[in-house]
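[1] build me a model:
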Amino acid sequence: MNYITLDKLVEDLNLEIIYASDDISQVKINKSDVNRPGLQMAGYFEHFAFERLQVIGTVEWYYSNSLEEKIRVERMRKIFSYPIPAVIISRGLPVFPEMLQFAKEKNVSIFRTGISTTKLINVLINHLDYVLAPEMTVHGVLVEVYGLGILLMGQSGVGKSETALELIKRGHRLIADDIVEIKRMEDEIRGVCPEIIRHFMEIRGIGILDIERLYGVGSVKSWGFIDLVIQLEYWDENKEYDRVGLDEDYTEILGKKIPKLVIPVRPGRNTATIVEVAARNTRQKLLGYSAAREMDKRVKSEIERRKKETQGH
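    Predicted structure coming up:
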């Protein structure tokens, strides 16, 4: 199971540290859910989601502030008696002295941010959804062609980077070359490039290229969805390649089926053009039109017409 440590979360979201627990680098967050302990402030502790990050916003703070000090202290003591991972206070609100006292006693971290509660929760959930998402790494090239994310795969030297470079020259965008980090975000498959090699590409005989500097900021993208997988392979005379397109093939990435095409490569074939056409054709299919099925329908209709003419004679 994926997780993020508390200290990394603080760094990523630039949270102010009010009190850091001794084990801040060991506390693991493995759920994207958060909890606003308003009911607990009111004294209701059944179904308390204590295992989640606790967010104290304006409502929780002002309600707590309205309580008699003795009651507030008792409620805070009980909240901190549970093994909560951390407390985050929004809108830069002051920290109650008893909250800080019990946090130190129970070794629970307290953080603060100036942003609103709603925005904080959105940022937290979106960030945690991303870092905790199922992930894998593949060897390939990810490009965006006509708005579709296309993952080019194939053995080393088959021409993935060269094909991507030609696509970039034609106005399409590079997302990742050589290494593609893939995450599943709900029902979508996202691909990104490791930060250290982002926007760089290796072309045999030339070396490393900085695509952003060579072709401008419009030629690169930091991440993209994967809508189509194209497997490039050397042309095999003994292999039967799909010539009609009626039989659709899929590959599974992190449990989701992605359309897949196998494109044979040999001298004289313009692979970049074929990828462009594949992107256009895939978009048509997503919109409900299949050229292969349309032609099949016409052929069957013509056969049926000729049968009727023969029977009529």
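
[2] use CA for all of it now, contacts and neighbours both
    Noted.

[3] just the helices in the stretch 1-150 of the chain please.
    6-13, 38-41, 58-66, 69-80, 97-106, 117-131 (DSSP state H, counting those that start in this stretch).

[4] Leu254: which of the ones you listed is closest?
    With C-alpha to C-alpha as the measure, helix 117-131 is the member of the helices of the stretch 1-150 of the chain nearest Leu254 (14.3 Å).

[5] now that closest one, how far from the chain's geometric center?
    14 Å (C-alpha atoms, centre = their mean, to the nearest Å).

[6] what residues sit buried inside that helix?
    For helix 117-131, the neighbour count (16 or more other C-alpha atoms under 10 Å) marks 117, 120-121, 124, 127-131 as buried.

[7] the most centrally placed residue in the chain - nearest residue in space that isn't next to it in sequence?
    The C-alpha lying nearest the average C-alpha coordinate of the chain belongs to Arg190 (C-alpha atoms, centre = their mean; 4.1 Å). Of all residues not flanking Arg190 in the chain, Phe225 sits nearest, at 4.4 Å (C-alpha to C-alpha, 6 or more residues apart in numbering).

[8] what's the answer for Ala164, then?
    Nearest one to Ala164, counting by C-alpha to C-alpha, 6+ apart, is Val143 at 6.8 Å.

[9] count the residues that sit near that neighbour.
    By the measure other C-alpha atoms under 10 Å, the count of residues near Val143 is 30.

[10] so how far is Ala291 from the nearest residue to Trp235 once chain neighbours are set aside?
    Excluding the flanking residues, the one nearest Trp235 by C-alpha to C-alpha, 6+ apart is Pro264, at 4.7 Å. Pro264 is 21 Å from Ala291, where distance means C-alpha to C-alpha, to the nearest Å.

[11] I have a second one here; can you model it like the first so I can compare?
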Amino acid sequence: MAYLSVQNFYDGMKDQLKLSLITPTVPLTRKIHSPEIHRPGLAFSGFYDYFAFDCLQILGKTEIRFLKKLQGHARRVNLGRFFSFRIPCIIVSKQQSVPRDFLEQAVRAGIPVFRSPFRTARVASQVTVFIEEASAPEASIHATLVDVYGVGTLLLGKSGVGKSECALELVERKHRLVADDIVEIRVENHELIGRSNDVLHHHMEIRGLGIIDVRAIFGVGAVRNRKRITLAVTLEHWKKEREYERLGLEGQEYELLGMKVPHLIIPVRPGRNIPILVETAALTQRLNKMGANPAKEFNQRLIQSMGSAAQAGNGLET
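    Prediction:
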């Protein structure tokens, strides 16, 4: 994953978890390189074979009580080794008091220590979700995203090919616009999630009309803020020399941010009803998800029919 600075983490979570920085002299310049969190109870006991030092460390009631009972040589050695690692930061849950020598060593090591009043389980779950979302791969592409029959359909193609006009017709047919012109895409839980640019939010540019507000014209039911992308459709001007898919047997894929979704190329020329084709593509995708593939089923029936006809012909010859 791409790194997340501790400063950005603190800015994003301080209100949600009511975080307070209890090492105020330590700068928040360290980087978090893993979305996982770690509870270092075994490390405090001296077991460091699998210590995930690059993760954010969370100290719950168990860890703090163990620290307070740890004495003498074992305490000095184990804490000294703990703070020798380049730990990004530490969070103490349930507003627990932290031993003074622990904080002193954290300051010397340059490791920020935060405290939250919430239970350990809540802190751990919210921290994990935030880091995963904040560090997820993302990209902005020139496209249009529409929710068509529940299928997040990404309309691709060169400028002027008719993506916005197609999306406008789909909205008029009771589908929902997510984004036009610029689609911001990120990977969440191994899925491509698309949303609108904050500036262009639910607006469309239609040549001859200018900028229109889809939500104001068609109502709040005509838009949504984000949608999982499960189908990509490229619109392109008809090319006579190109062989377009006629049977649907050869599935293509569109790759973005390391993820792949089914991909169709639809040629555009006067007289073709592109919105209806996109609707049909979305419904076909839903069928495929349910385990049905009309093209393959038709092909199998055709092969069986040809085989039966051939056998009948051979029987007549004999």
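
[12] hang on, the earlier thing: count the neighbours of the residue mapped onto the residue nearest to Trp235 of the first structure from the second structure for me.
    Taking TM-score structural alignment, Pro264 of the first structure has Pro267 as its aligned residue in the second structure. Neighbour count for Pro267 of the second structure, taken as other C-alpha under 10 Å: 16.

[13] repeat that for Arg36 of the first structure.
    Arg36 of the first structure has 21 neighbours, counted by other C-alpha under 10 Å.

[14] can you give me the offset of stretch 174-182 of the second structure from its chain's centre?
    The answer for stretch 174-182 of the second structure is 18 Å, by C-alpha atoms, centre = their mean.

[15] related to what we said a few turns ago, tell me the contacts of the equivalent of the residue nearest to Ala164 of the first structure over in the second structure?
    Matched to the second structure by TM-score structural alignment, Val143 of the first structure sits across from Val146. Val146 of the second structure sits next to 152-155, 167, 170, 175-179 when contact means C-alpha atoms under 8 Å, 6 or more residues apart in numbering.

[16] at 10 Å what do you get?
    152-155, 166-168, 170-171, 175-180, 194, 222-224, 226-227, 229 (C-alpha atoms under 10 Å, 6 or more residues apart in numbering).

[17] for the aligned partner of Arg173 of the first structure in the second structure, which residues are in contact?
    Alignment note (TM-score structural alignment): Arg173 of the first structure maps to Arg176 of the second structure. Contact analysis of Arg176 of the second structure by C-alpha under 10 Å, 6+ apart lists 145-150, 152, 167-168, 170, 214-215, 218, 220-225.

[18] which of the helices of the stretch 1-150 of the first structure sits closest to Val275 of the first structure?
    Smallest distance to Val275 of the first structure across the helices of the stretch 1-150 of the first structure (C-alpha to C-alpha): 29.4 Å, for helix 117-131.

[19] what span of the second structure is the closest one aligned with?
    Matched against the second structure by TM-score structural alignment, helix 117-131 of the first structure falls on residues 120-134.

[20] just stretch 55-64 of the first structure next, same as before
    Counting by TM-score structural alignment, stretch 55-64 of the first structure sits on residues 58-67 of the second structure.

[21] report the buried residues of the matching stretch.
    58-60, 63-64, 67.

[22] just give me the closest of the residues you listed to Ala310 of the second structure.
    Ile58 (72.1 Å).

[23] that closest one reaches Ile37, doesn't it?
    Yes. Contact status for Ile58 of the second structure versus Ile37: in contact at 7.0 Å, counting by C-alpha atoms under 10 Å.

[24] list residues touching both of those two?
    90, 123-124, 127.

[25] wait, Val98 of the second structure sits on Phe66?
    No. Counting by C-alpha under 10 Å, no contact exists between Val98 of the second structure and Phe66, whose distance comes to 11.5 Å.

[26] sorry, back to before: which one of the helices of the stretch 1-150 of the first structure lies closest to Ser21 of the first structure?
    helix 97-106 (7.5 Å).

[27] comparing that closest one with the second structure, how large is the average distance?
    Superposed on the second structure, helix 97-106 of the first structure shows a mean distance to its aligned partners of 2.5 Å (mean C-alpha distance after the TM-score superposition for the first structure).

[28] whereabouts in the second structure does that helix align?
    Taking TM-score structural alignment, helix 97-106 of the first structure hits residues 100-109 over in the second structure.

[29] what's that stretch in contact with?
    Residues from elsewhere that reach stretch 100-109 of the second structure (C-alpha under 10 Å, 6+ apart): 22-27, 67-68, 76, 79-80, 82-87, 89-90, 110-113.

[30] burial check on Gln284 of the first structure, number of neighbours?
    13.

[31] specify the local secondary structure of it.
    Three-state secondary structure (criterion: DSSP: H, G, I helix; E, B strand; the rest coil) places Gln284 of the first structure in helix.

[32] show me what it aligns to in the second structure.
    Per TM-score structural alignment, Gln284 of the first structure is aligned with Leu287.

[33] could you find the closest non-adjacent residue to Asn208 of the first structure?
    Wrong residue type there; residue 208 of the first structure is Ile, not Asn. Glu202 (4.5 Å).
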